[in-house]
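**Student:** Have a look; sequence and predicted model below, questions after that.
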Amino acid sequence: MKKKLAVILSVILVFAMLFMTACGDKPAADPEAGNNVAAGDLSSIKINVGTGGSTGTYYGFCNVISSLLKEKTGAQLMIQASGASKANILDIEDGIVDMAIVQNDVMDYAYNGTSLFADVGAIKSFSTLGAAYAEVCQIVAKADSGIKTVADLKGKKVSVGDSGSGVEFNAQQILGAYGITFEDIDKQNLSFQASADALKDGKIDAFFCTAGAPTVAITDLSTTTGIVLVEIDAEHLAKLQADYGFYAAYTVPAGTYNGIDADVTTVAVKATFIVSNELDEETVYQLTKAIYENKDEYSHEKAAEMSLEYAVSSISVPFHPGAERYYKEVGAIS
């Protein structure tokens, strides 16, 4: 009897092991299961992507990419509206999204637990996939204000964006490169549109705006008010890049805004794709490859700024192993 029972149990155990092995061969399609893909195949994946407000550039840009990649590869990038950079990083940390687009300065703050993330602490649950396009640090003043350099902002009434925003930290860092603190200006915390309106009405002398150029609020302002964009000279640009690894040099072309008749040198941060470290190497390799090898077909103006060189420069947070593998394969990094 005992022998028969042992045989029966052995047979049950063998069938159980075979069943588990068969189940284990199936590719994971659930984002929470890791989205493992076979080499060269993205059709089985479903990636939740955090962007920004539903009327913003992040949301529209990522929807364009999602549509084309689904057509080309079968990949499903599930685009979600969100509170933008900081919220996206927290959502990756909490497992709500697998991928996001964020400013590269904000992801630096998160990775190191500084500035916007000083109260949260360092978050290491994400890696870089690649940079996409520039978000330009623009300093706007009236044409007749006499403000020609950043140094001229000392003692002036200056809007530095919403309190606690990435723009406010950009302003603090740029002013700091010139030896100016917030105590040296009459600091105002206004949104882009409110800043433009206040400048037009003479309530402030200048404002900072970090966004893709041209920026609607500045474009509209320039049609009714003479403006200047304040340049960041080479010496202070170099200092900013030395002090902060996420700034890139940027030239706002003449004609970007009404009355801006010459190129203006400034700095920019980068709209950058990041991914959860829970995604496996093959998935992120295929995703990186698909995103950048189809860049010429995206029907969005920001896609014109995409390049492999741009994707890998001024990045201070480590690349995901899958992205790193792709960039090494194409010679973008060594």
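**Tutor:** In hand now; what should we look at?
**Student:** From now on I want contacts and neighbour counts done on CA atoms only, so please keep to that.
**Tutor:** Will do.
**Student:** Correct me if wrong: S85 contacts M99.
**Tutor:** No. The pair S85 / M99 is not scored as a contact, 11.6 Å apart, by CA atoms under 8 Å.
**Student:** between those two, which one's more packed in?
**Tutor:** Counted by other CA atoms under 10 Å, S85 and M99 do not tie: M99 has more neighbours, with 30 against 26.
**Student:** And here is the other one:
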Amino acid sequence: MNKIRFTLFSMKDALLAFGPMTLLVLVLIASTLYFVEPAPGKKLDFVGGQENSAYDHFAQLYATELAKNQIELRVHRSQGSLDNLNQIRDPNSIVDIGFVQSGSTNQEEAEAQGLISLGSLFYEPVWIFYRSKKELNNLADLKGLRVNVGPDGYGVHKLFTQIIGVNNLSDTDFQLQKLDSMQGTAAFLDGKLDVLVMSAASDSLLVQMLLQTPGVRLFDFVQAEAYTRRLPFLSHVVLPRGIVDIGKDIPARDYHLISPTATLVAHESLHPALISLFLQAAKKIHGGANWFSDQGEFPSDRYTEIPVDPQAEKFYRSGQPFLQRYLSFWMANFLERMWVVLLTFGALALPLSKVIPPLYRWRIRSRVYRWYGQLRAVEMAMEGIEKAQRKKAAEAQLKRLDEIEEKVNQISIPLAYADELYGLRSHISFVRKRVQGEF
């Protein structure tokens, strides 16, 4: 017990000295925390596409990447791009983010609906497959034919309508069918459809199969540049000769295609820290070269009519956030959110470090110093007393000194200040001798 009482540090005095200041700091930090952005959630809802589609495949890859940072990405299936867009902008939907094809909306609508783009991810060229003895170079040549554009949720129908619109054509000029990709392809190969319109990435197995099917032609958009001027969300891409099969020389020449891009779209309520995390995943998933894009071309802040979020723009300019290059995502995010708190604490720490130690020392020494007033009172009690009364007064003051000494002996003080306690005791002895000298 004595070892606890006589130590180099007094916990009680430390608490009394540090407590009020610490409480003040905590109040200030708590007030600052009120204005600090909360941490991102660990569960998100991502809308991809139909089962086994490219969108669905990529959504699963995003889920795998984000799981490395302890974030659960719940993947939901949909009909396609337009369905995804409707779910993301629906305030009652649980969906936070998903794939949307460029051209699905416009900047004014996107801003009004609180949509943000994290950038474009890959090209999704418009593939128009048909059967004909001669090559067709004008979409007007398809008038009256049975054309499959997929279900409304795909977004291909809207895209096809925009494309034929700049050709002064409308839906009524064709016999439009709305079968899904698998059913449409089967019907096309069975001769129940004349034209198959698709918008898909180059790794689509259906596209690769159709490119190698005898008798099936691919429409060559020889006016591709003109289309991109009229419809800015489209890009001019080239399917290189032999890219499908170099040995068999498929295709036997270059084909010019027009292509929207798949973009990563979210609601503006998405936590900013998650934006850079998604883009880091996008760089791993879509950063490689393929039939139409060069290494490192995607993700990109181009090719999207939906406003690109400032946090995403920062990523494209500077890359991965500095702290995330050296720390885990959660630790880096904590420091990024708490810099105001840390700055506040740092601003208070320096002056407090100069105030609190002297306050602590004063509290310890005050236990000793206050008894010097008692000793002075004893000395003053002996002054001005007549000689006949001095013996009686001295006896009273000696008794008082004994009481003081007994109380002083009960003082608990850190060893670092023991010299002052022993100094007090020697001064008590000094006063006692002076009083005894009055006998």
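**Tutor:** That came through, no problem. Everything numeric here is computed off the predicted structure, so don't read it as measured data.
**Student:** where along the second structure do the helices fall?
**Tutor:** Secondary structure of the second structure by DSSP state H: the helices cover 2-5, 11-33, 54-67, 81-89, 107-112, 156-165, 181-189, 205-211, 224-230, 272-286, 310-318, 329-381, 387-408, 418-436.
**Student:** ranking those helices by burial, who's on top?
**Tutor:** Sort the helices of the second structure by mean neighbour count, taking mean count of other CA atoms under 10 Å, and helix 81-89 sits at the top with a mean of 22.
**Student:** Counting by contacts, list what that helix packs against.
**Tutor:** Packed against helix 81-89 of the second structure by the contact rule (3 or more CA pairs under 8 Å, 6 or more residues apart in numbering; DSSP states H and E) you find strand 97-101, strand 261-267.
**Student:** Please report how far L196 of the second structure lies from L176 of the second structure.
**Tutor:** Separation of L196 of the second structure from L176 of the second structure (CA to CA, to the nearest Å): 10 Å.
**Student:** of those two, who's got more company?
**Tutor:** Neighbour count, other CA under 10 Å: between L196 of the second structure and L176, L196 has more, with 24 against 18.
**Student:** Looking at the alignment, what corresponds to the more buried one in the first structure?
**Tutor:** Under the alignment by TM-score structural alignment, L196 of the second structure pairs with F207 in the first structure.
**Student:** counterpart of V149 of the second structure in the first structure?
**Tutor:** Per TM-score structural alignment, V149 of the second structure is aligned with V160.
**Student:** What is the burial count for its match?
**Tutor:** 29.
**Student:** For it, give its distance to N277 of the first structure.
**Tutor:** Where N277 of the first structure is concerned, V160 of the first structure sits at a distance of 34 Å (CA to CA).
**Student:** Next: D205 of the first structure.
**Tutor:** Counting by CA to CA - D205 of the first structure and N277 of the first structure are separated by 44 Å.
**Student:** cool, and L229 of the first structure?
**Tutor:** 40 Å.
**Student:** out of the two, which sits in the busier spot?
**Tutor:** L229 (26 against 20).
**Student:** Let me see the contact set for the more buried one.
**Tutor:** By CA atoms under 8 Å, 6 or more residues apart in numbering, L229 of the first structure lies in contact with Q138, I139, V140, A141, I260, V264.
**Student:** again, only this time at 7 Å
**Tutor:** Q138, I139, V140, A141, V264 (CA atoms under 7 Å, 6 or more residues apart in numbering).
**Student:** Any chance of CSV for those residues, columns distance to G56 of the first structure?
**Tutor:** Listed next are the contacts of L229 of the first structure as CSV, based on distance: CA to CA, whole Å:
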residue, distance to G56 of the first structure
Q138, 18
I139, 21
V140, 21
A141, 25
V264, 25
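**Student:** Find the pair from those with maximum spatial separation.
**Tutor:** Largest separation among those by CA to CA: A141 and V264, giving 13.4 Å.
**Student:** So which of the two has more stuff around it?
**Tutor:** A141 (26 against 19).
**Student:** ok, G144 of the second structure to A224 of the second structure distance?
**Tutor:** Taking CA to CA, one finds G144 of the second structure at 23 Å from A224 of the second structure.
**Student:** Ok, K42 of the second structure next?
**Tutor:** For K42 of the second structure relative to A224 of the second structure (CA to CA), the value is 44 Å.
**Student:** coming back round to it: which residues do L196 and L176 of the second structure both contact?
**Tutor:** Counting by CA under 7 Å, 6+ apart, the residues touching both L196 of the second structure and L176 are V147, N148, V149.
**Student:** just curious, which of the residues you listed is nearest to N2 of the second structure?
**Tutor:** Relative to N2 of the second structure, the closest of those is V149; by CA to CA it sits at 89.5 Å.
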